[in-house]
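*Asks:* predicted model, plus sequence, below.
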Amino acid sequence: MSQSEGEKKYIGAEHLRKRNNDIMKRFYRFIFISLVAFSCEKPIDWDLQTEDLNSIVVEAIITSEFKTQEIKLSYTITDMNANPLPVTGAKVSVSFQPYSISFEESESYPGVYYSTEQFRGATDVEYTLKIELDTIEYTATTNMVNLQIYNTPPFVYFPEVNAYRLLWDFYQYSPVEQSFTDVIVVWNHIPGYEHPDSLSSARLQFYKFKTIDVSYIVAPQDREKVFFPQGSIAYCSKYSLNDEFGAYLRAVLIESQWQGSLFEASRANPLGNISGGALGFFAVCDVMRDTLEVGQ
C-alpha cells in the first residue's frame, strides 16, 4: 500500500469519526433541550365552569328485614370537599299493592326520612318511590331478587404481623348472582386499641357481578391491605342486586375505584332509575347479616 493510499484511508476514517461525533453531540443536545423544555412548569389559573344541577341525590335501599326503613335525601355539590346539604320538607312515600307507606323526616337528622310503618321487601312485588319537593316530583320503580347463598368471609392469619386479613377479591364474577357485601370490622374493645386516635375500625366492601370487567383486571391492584387483631368483631351484610342495580353500581365503580386502568372512562354521574333528574338509586334488596369474632 502506498503512502498516499494510507493517508487517504486515515483521512477518511478521521472524517467519519468527526461526523459521528457531530451527530452524537446534536443528539445529546436535542435530548437536553427536550428535558429542559418539558420539565418547565408554569402556573395557570383555570377558570372552571361548574354547572348548577339543581337536583337531589337519593339514597334509598329497602331491605327484606321487617323494620322501619330509611331514605336519605341531599342536594348535589360541585366541591368534592363540601358536605352535601340535606333535603328538608320533602313528601316521601313507597307504594306496593295494595299499600302505600309514607315517610317522615327525622327531627334529629335533617334529610333522613323514616317509614311511619314497619315493612319488608319481597320478591314478585313492584315497588314505587315517590318524592315531592316544591313543584317537582321524582319517581322510581324497582323489584327485589333473592340472594342465592351466604358465604362466610375468609379471615386468614398472617404470623409475620400477628394479625388477620380478609382474603376476598374486591370484585368477583358469577354467572348466576349479583351481590354486594359490606363488612365492618371493629377492635376498639381489645386492650391496647381503646385510644380514640388509634385505628380501631375498618369498612370493607366486595362486589359480585355477572360481567368480567377489564377495567378492574388491568387496573393496578394496589388496594390497601387492612389487618386487624384476633378478637375483632366483624359485622357482615350481604345484599342482593337486581340487574338494574348491579349495572348502576358497576358504573359507579368504573367512575371511581376502577379509574386508572388502560381503559379510562369519561367522567360523568352514573344514571340511576329515578325520574325528574335526580341522582342515586332506589333499590329493594334481600339481605343476610352475620356477626363474627375474628380468630374464633
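*Replies:* Ah, there it is. Numbers count the residues shown, from 1 in each chain.

*Asks:* rest of the way, CA atoms for contacts and neighbours
*Replies:* Fine.

*Asks:* buried stuff in stretch 198-213?
*Replies:* Counting neighbours by 16 or more other C-alpha atoms under 10 Å, one finds that the buried residues in stretch 198-213 are 200-201, 205, 207-210.

*Asks:* what of stretch 288-296?
*Replies:* Buried, per 16+ other C-alpha under 10 Å, within stretch 288-296: 288, 294.

*Asks:* could you do stretch 227-234 as well?
*Replies:* 227-234.

*Asks:* same question, stretch 122-138
*Replies:* Within stretch 122-138, the residues scored as buried using 16+ other C-alpha under 10 Å are 122, 127-131, 138.

*Asks:* what does stretch 48-67 give?
*Replies:* Buried residues in stretch 48-67 (16+ other C-alpha under 10 Å): 56-65.

*Asks:* what's that stretch in contact with?
*Replies:* 69-76, 78, 87, 118-122, 277-287 (C-alpha atoms under 8 Å, 6 or more residues apart in numbering).

*Asks:* all strands for the stretch 151-296 of the chain, in order.
*Replies:* Taking DSSP state E, counting those that start in this stretch as the test, the strands found in the stretch 151-296 of the chain are 155-158, 163-166, 171-173, 179-186, 201-209, 233-240, 279-285, 287-293.

*Asks:* of those strands, which is nearest V218?
*Replies:* Nearest to V218, of all the strands of the stretch 151-296 of the chain, is strand 171-173, at 12.6 Å by C-alpha to C-alpha.

*Asks:* got a list of contacts for the closest one?
*Replies:* Residues outside strand 171-173 that contact it (C-alpha under 8 Å, 6+ apart): 206-212, 216.

*Asks:* pull the contacting residues for P175.
*Replies:* 209-211.

*Asks:* circling back: narrow the buried residues of stretch 48-67 to those in strands?
*Replies:* 56-63 (DSSP state E).

*Asks:* what is the nearest of the residues you listed to F155?
*Replies:* Nearest to F155 out of those is T63 (C-alpha to C-alpha; 26.5 Å).

*Asks:* quick one: contacts for the nearest residue to the closest one once chain neighbours are set aside?
*Replies:* Spatial nearest neighbour of T63, excluding adjacent residues (C-alpha to C-alpha, 6 or more residues apart in numbering): C285 at 4.9 Å. C285 makes contacts with 61-64, 121, 144-146, 239-241, as judged by C-alpha under 8 Å, 6+ apart.

*Asks:* take the one below as the second:
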Amino acid sequence: MTQHYLLLLLLLLAACEKETKWPLQEKKTPVVVVDGMITDETKKQSIHLTESFDTLNQVPLPLSGADVIISSDGNVYHLREKVLDPGTYVSETAFAGQVNSEYSLLVNSSNKVYTAKAKIASGVVSFTPAKFVWNSSNGLYSVESVADVYTPDPPAMYELILDWSHLPGYASSDSVSTHARLIYYSLPTLDVSEIFAPATEKVYFPAGTILVERRYSLTTEYAAFLRALLLETTWHGGYFTTASANVPTNLSNGAVGYFSACSVNSMILTVGGK
C-alpha cells in the first residue's frame, strides 16, 4: 500500500511540472555619472565624470572626451580633461564660488547634453575641531567625535586629512600607511540606519600627526542626496536596513550623481601627546 501512495505522489508531482522561461534583462547602456563640487575657495575647480556599471565591485570607467562648462552671472569657465587622470575635468582658470550665486553645469558627451544647477546657500560657519582619544593598547590616537549625528544647525560635511609621514619611524613607509582621509556628516535628519550602521574600520595614528579639517556647508537638497546615498551604501546592511530606493539627482537627461556648490572653512592642527 505504501508503494502505491509513493507512486501516486510521484505522478502528481510530475503532473505539476511546468517549464518556465525567466526573462533576462538586456545589458543597459552605461549612464553618465557626475561627481562635481565647486567651492568658495579660489582654485581650479574640478568635475569627475564616469560611466555606470552593473557588475558588483566593478571599477567605474572614466568618461573621456566630454565638453564641460560651468557658468554663472555671465562668466563662463571651460574645463579641460587631465591627461594623467582621465574623467577628471579641471577649469582652465582659477575662480571662487560666490555665496547666493547660482552655477550651471553643462556636459556634452556623445552628442548628449546634461545640465545641472547649484547654489552656495550660506557662507563660512565656524566649527569646533575634532576630538581624539588615546588608546593605551597600541599607544596611538583615533577620532573620538567630529560632529553631532543630529544637529539643528545647517547641514555640513567634515573632511579630515591626516598625515604622519614626517614623524620618526614613518619616513620610509608608503603613502597608504602614513595618510588617511575621513569623511563625516552632520545632517538635519536622524535615521535608525545611521545609528545602527555597520561597523567601520577604525584608523589609528601617532601623536604629532598633522590634521587638516575642512567643513563644507551643504544646501538642503545636497544633504538630501547624501542621506539617500548613505542609506544605500555606508548605512546599508545594519540591524535596521531600509528598502532600497533611487538616489535623487539634480542632473538632467538621465544622468546620475550630483553637482554641488559649497562654502568651506578649514583649520590645521597637530594631534597632541598622551
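*Replies:* Great, that's in hand. Computed from a predicted model, the values in this text were never measured in an experiment.

*Asks:* which of the buried residues of stretch 227-234 of the first structure fall within helices?
*Replies:* With helices taken from DSSP state H, there is no overlap with those.

*Asks:* between the residues you listed, which is nearest Y10 of the first structure?
*Replies:* Set against Y10 of the first structure, the nearest of those by C-alpha to C-alpha is F227 (72.0 Å).

*Asks:* what lines up with that closest one in the second structure?
*Replies:* Using TM-score structural alignment, the equivalent of F227 of the first structure in the second structure is Y204.

*Asks:* from D174 of the second structure, how far out is its match?
*Replies:* Y204 of the second structure sits 16 Å away from D174 of the second structure, going by C-alpha to C-alpha, to the nearest Å.

*Asks:* over to Y216 of the second structure?
*Replies:* Going from Y216 of the second structure to D174 of the second structure by C-alpha to C-alpha gives 29 Å.

*Asks:* so those two - more neighbours on which side?
*Replies:* More crowded of Y216 of the second structure and D174, by other C-alpha atoms under 10 Å: Y216, with 21 against 10.

*Asks:* who are the contact partners of that one?
*Replies:* 156-158, 262-265.

*Asks:* and if you look at G246 of the first structure?
*Replies:* Going by C-alpha under 8 Å, 6+ apart, G246 of the first structure touches 178-179, 209.

*Asks:* change it to 7 Å
*Replies:* 178, 209 (C-alpha atoms under 7 Å, 6 or more residues apart in numbering).

*Asks:* that one maps to what in the second structure?
*Replies:* G246 of the first structure maps onto A223 in the second structure, by TM-score structural alignment.

*Asks:* which residue numbers in the second structure go with the host helix or strand of R26 of the first structure?
*Replies:* Assigned by DSSP states H and E, R26 of the first structure falls within helix 3-39. Using TM-score structural alignment, helix 3-39 of the first structure corresponds to no residues of the second structure.

*Asks:* right, and F281 of the first structure touches N273 too?
*Replies:* Yes - F281 of the first structure is within contact range of N273, at 5.7 Å (criterion: C-alpha atoms under 7 Å).

*Asks:* when the two are compared, which one has more neighbours?
*Replies:* F281 (23 against 19).

*Asks:* what does the more buried one correspond to in the second structure?
*Replies:* So, by TM-score structural alignment, F281 of the first structure is matched to Y258.

*Asks:* that match contacts P248, doesn't it?
*Replies:* No - counting by C-alpha under 7 Å, Y258 of the second structure does not reach P248; the two are 8.4 Å apart.

*Asks:* return the distance of stretch 46-65 of the first structure from the chain's centre.
*Replies:* Here the centre of stretch 46-65 of the first structure is set off from its chain's centre by 15 Å, with C-alpha atoms, centre = their mean, to the nearest Å.

*Asks:* give me the buried positions along stretch 184-201 of the first structure.
*Replies:* 185-188, 193, 200-201.

*Asks:* restricted to strands, list the buried residues of stretch 122-138 of the first structure.
*Replies:* 127-131, 138.

*Asks:* next up, the contacts around the nearest residue to N146 of the first structure once chain neighbours are set aside.
*Replies:* Leaving aside its sequence neighbours, N146 of the first structure sits nearest to D286 (C-alpha to C-alpha, 6+ apart; 5.6 Å). D286 of the first structure sits next to 63-64, 144-147, 239-240 when contact means C-alpha under 7 Å, 6+ apart.

*Asks:* repeat the analysis, applying 10 Å as the threshold.
*Replies:* The contact partners of D286 of the first structure, taken as C-alpha atoms under 10 Å, 6 or more residues apart in numbering, are 62-65, 120-123, 144-148, 179, 238-242.

*Asks:* same deal with E194 of the first structure?
*Replies:* With the criterion set at C-alpha under 10 Å, 6+ apart, E194 of the first structure makes contact with 187-188, 200.

*Asks:* apply 8 Å and report the result again.
*Replies:* 188, 200.

*Asks:* cool, and S72 of the second structure?
*Replies:* S72 of the second structure neighbours (C-alpha under 8 Å, 6+ apart): 101-104.

*Asks:* swap in 10 Å and give it another go.
*Replies:* Shown in contact with S72 of the second structure (C-alpha under 10 Å, 6+ apart): 97-98, 101-105, 117.

*Asks:* now swap in A245 of the second structure and tell me
*Replies:* 228-229, 231-232.

*Asks:* neighbour count and distance to P23 of the second structure added to these, as CSV?
*Replies:* Listed next are these as CSV, based on neighbours: other C-alpha atoms under 10 Å; distance: C-alpha to C-alpha, whole Å:
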residue, neighbour count, distance to P23 of the second structure
A228, 17, 30
L229, 18, 29
L231, 22, 29
E232, 18, 26
